[in-house]
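[1] The following block contains a protein sequence and its predicted model.
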Amino acid sequence: MPALSALPHFDPRDVPLVGVDDHLPAVPAQAQTPEALRQRFAAPPPWVPEVQRERKFMEREPALAAVLVPIVLRERPTVLLTERTAHLSTHSGQVAFPGGRSDPEDRDAAATALREAQEEVGLESARVEVLGSLSTYITGSAFVVTPVVALVRPGFTLQPNPHEVADVFEVPLDFLLNPAHHQRHALQWQGLRREWFAMPYQDGARTRYIWGATAGMLRNFYRFLMA
């Protein structure tokens, strides 16, 4: 089983559950349609992100970054996710959105997210309709991440960058927007309590373990749509 953390002797899958949020309502199906999503981002309601900052576990200067939250418009819409390669210096082996550090020439967060998606998995920007952004999310590795939500027309052919991406897969949007699948975990580490969400998804015989920053941003997306 591959490691999901660069921290020695730490595997989030081994940390006991604190709880599952099955008492919260799922995002209604009618709120997940392309038109409903367009309308929500065109006139966003007041809302408060639930997860904004992780406890720092790495000393470094903060760096701006952006990720693409790509909603693929299949009959049952999905979210396109990647599994990072094991040798990367931060968040190796983890499930992630396509994305990365902002470059000086990037016009805005959406430009960063689109460029990174093209570089990481070969997703052409011509197939992508950017809807808008969620609140920034600050990772424990000091990245200030802007999640850019977009609709993606199917029919694309992906070409993952083998240096950064070990695998690419899709998870149904309605699964991720149902808190019955949102697990809470907590751990005492270096004298501090660290908490995170996990959303394990059974993909055939394989469990896609979505946790940490990716799960936190998805939880914020849930809060945005339920506001």
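    Happy to help now that I have it. Residues are numbered from 1 along each chain as shown.

[2] okay, CA-based contacts and neighbour counts for the rest of this
    Noted.

[3] What ranges does this protein have for its strands?
    Taking DSSP state E as the criterion, the chain contains strands spanning 17-20, 63-72, 78-84, 95-96, 99-101, 128-133, 137-138, 143-152, 165-172, 183-189, 192-198, 201-203, 206-208.

[4] In TSV: the ones you listed, plus distance to Ala110 and mean neighbour count.
    Written out in TSV, the entries for those read as follows (distance: least, CA to CA, whole Å; neighbours: other CA atoms under 10 Å):
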stretch	distance to Ala110	mean neighbour count
strand 17-20	32	14
strand 63-72	7	24
strand 78-84	16	22
strand 95-96	17	25
strand 99-101	10	22
strand 128-133	7	18
strand 137-138	15	23
strand 143-152	6	24
strand 165-172	20	17
strand 183-189	29	15
strand 192-198	25	16
strand 201-203	27	13
strand 206-208	26	12
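
[5] Any chance of a markdown table for these, columns distance to Ala117?
    Conversion of the strands of the chain to a markdown table gives the following (distance: least, CA to CA, whole Å):
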| stretch | distance to Ala117 |
| --- | --- |
| strand 17-20 | 31 |
| strand 63-72 | 7 |
| strand 78-84 | 10 |
| strand 95-96 | 11 |
| strand 99-101 | 6 |
| strand 128-133 | 10 |
| strand 137-138 | 18 |
| strand 143-152 | 11 |
| strand 165-172 | 11 |
| strand 183-189 | 28 |
| strand 192-198 | 23 |
| strand 201-203 | 22 |
| strand 206-208 | 20 |
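
[6] Second structure follows, compare the two:
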Amino acid sequence: MTKRAAHLRHHPGQISFPGGKYEESDHSLQQTAKREAREEIGIPEEKIRIVGQLPELVTVSQFAVTPFLAFVESDYPIQLDHNEVDEVFEVPISFLLDRKKIYSGTFQLKNHRHKLFALSYKQHFIWGMTAQIIQSLQKQFINYNELV
């Protein structure tokens, strides 16, 4: 996970997964995800193996986000783009999948009710779209476990 640079115009200092907007040079949204991971934290694209895709999520400001799941080889040197990222850190998957760790609530904005998710890991407070992605991942694992 990354802590976004403090000087950014949007979501400064917030915790996020690497990612960003699709560019015309990207062949697919998977390519966008790999490119953004390389640009933001230096993971070479050949060290990333995408193994799944979560359902598309929509932000409060109506941006569509398509999360991908990937395995990343651990032997890569971290190279932060300090224009975008202040810090990178790992969170164990067992922590992310623990439903007891995530808070959920609702809020109203412009006459629309929205769900809010949040969790804390060490000194990091994870909320917003990042926590929504984690909740979506938890939901997929719960649905899978019910089928097996």
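    Ah, there it is. Everything quoted here is computed from the prediction, not taken from an experiment.

[7] coming back round to it: now for the strands of structure 1, which one comes closest to Leu114 of structure 1?
    When the strands of structure 1 are ranked by proximity to Leu114 of structure 1, the top entry is strand 63-72, at 6.8 Å, counting by CA to CA.

[8] hang on, the earlier thing: between the strands of structure 1, which one is closest to Glu120 of structure 1.
    Smallest distance to Glu120 of structure 1 across the strands of structure 1 (CA to CA): 6.7 Å, for strand 165-172.

[9] Enumerate every residue touching Gly20 of structure 2.
    With contact taken as CA atoms under 8 Å, 6 or more residues apart in numbering, Gly20 of structure 2 is in contact with 32-33, 36.

[10] mind redoing it with 10 Å?
    With contact set as CA atoms under 10 Å, 6 or more residues apart in numbering, Gly20 of structure 2 has these partners: 29, 32-33, 35-37, 40, 65.

[11] Check Ala65 of structure 1 too.
    For Ala65 of structure 1, the contacting residues are 99-103, 109, 112-113, 116, 136-138, 142-147, by CA under 10 Å, 6+ apart.

[12] Mind picking the two most distant members of the contacts of Gly20 of structure 2?
    Of all pairs drawn from those, the one with the longest distance (CA to CA) is Glu40 and Val65, at 17.3 Å.

[13] Trace Gln53 of structure 2 over to structure 1, please.
    Mapped onto structure 1 by TM-score structural alignment, Gln53 of structure 2 lines up with Ser133.

[14] how about the nearest residue to that match, chain neighbours excluded?
    Val148 (4.4 Å; CA to CA, 6 or more residues apart in numbering).

[15] With Arg40 of structure 1 instead?
    Computed as CA to CA, 6+ apart, the closest residue to Arg40 of structure 1 that is not its neighbour in sequence is Leu225, at 7.4 Å.

[16] Which residue range of structure 2 does the longest helix along structure 1 align onto?
    Across structure 1, the longest stretch assigned as helix under DSSP state H is helix 212-226. Aligned using TM-score structural alignment, helix 212-226 of structure 1 spans residues 128-142 in structure 2.

[17] Could you pull out the buried residues of that stretch?
    128-138 (16 or more other CA atoms under 10 Å).

[18] start and end residues in structure 1 for stretch 92-106 of structure 2, please.
    Using TM-score structural alignment, stretch 92-106 of structure 2 corresponds to residues 172-186 of structure 1.

[19] got the end-to-end distance for the matching stretch?
    In terms of CA to CA, to the nearest Å, the two terminal residues of stretch 172-186 of structure 1 are separated by 26 Å.

[20] so how far is that stretch from its chain's centroid?
    Computed by CA atoms, centre = their mean, to the nearest Å, the chain-centroid distance of stretch 172-186 of structure 1 equals 12 Å.

[21] tell me, what residue is most central in structure 2?
    Phe17 (3.2 Å; CA atoms, centre = their mean).

[22] how about that one, what's its match in structure 1?
    Residue pairing (TM-score structural alignment): Phe17 of structure 2 is matched to Phe97 of structure 1.

[23] was I right about that match contacting Ala117?
    Yes - taking contacts as CA atoms under 10 Å, Phe97 of structure 1 lies within contact range of Ala117: 8.6 Å.
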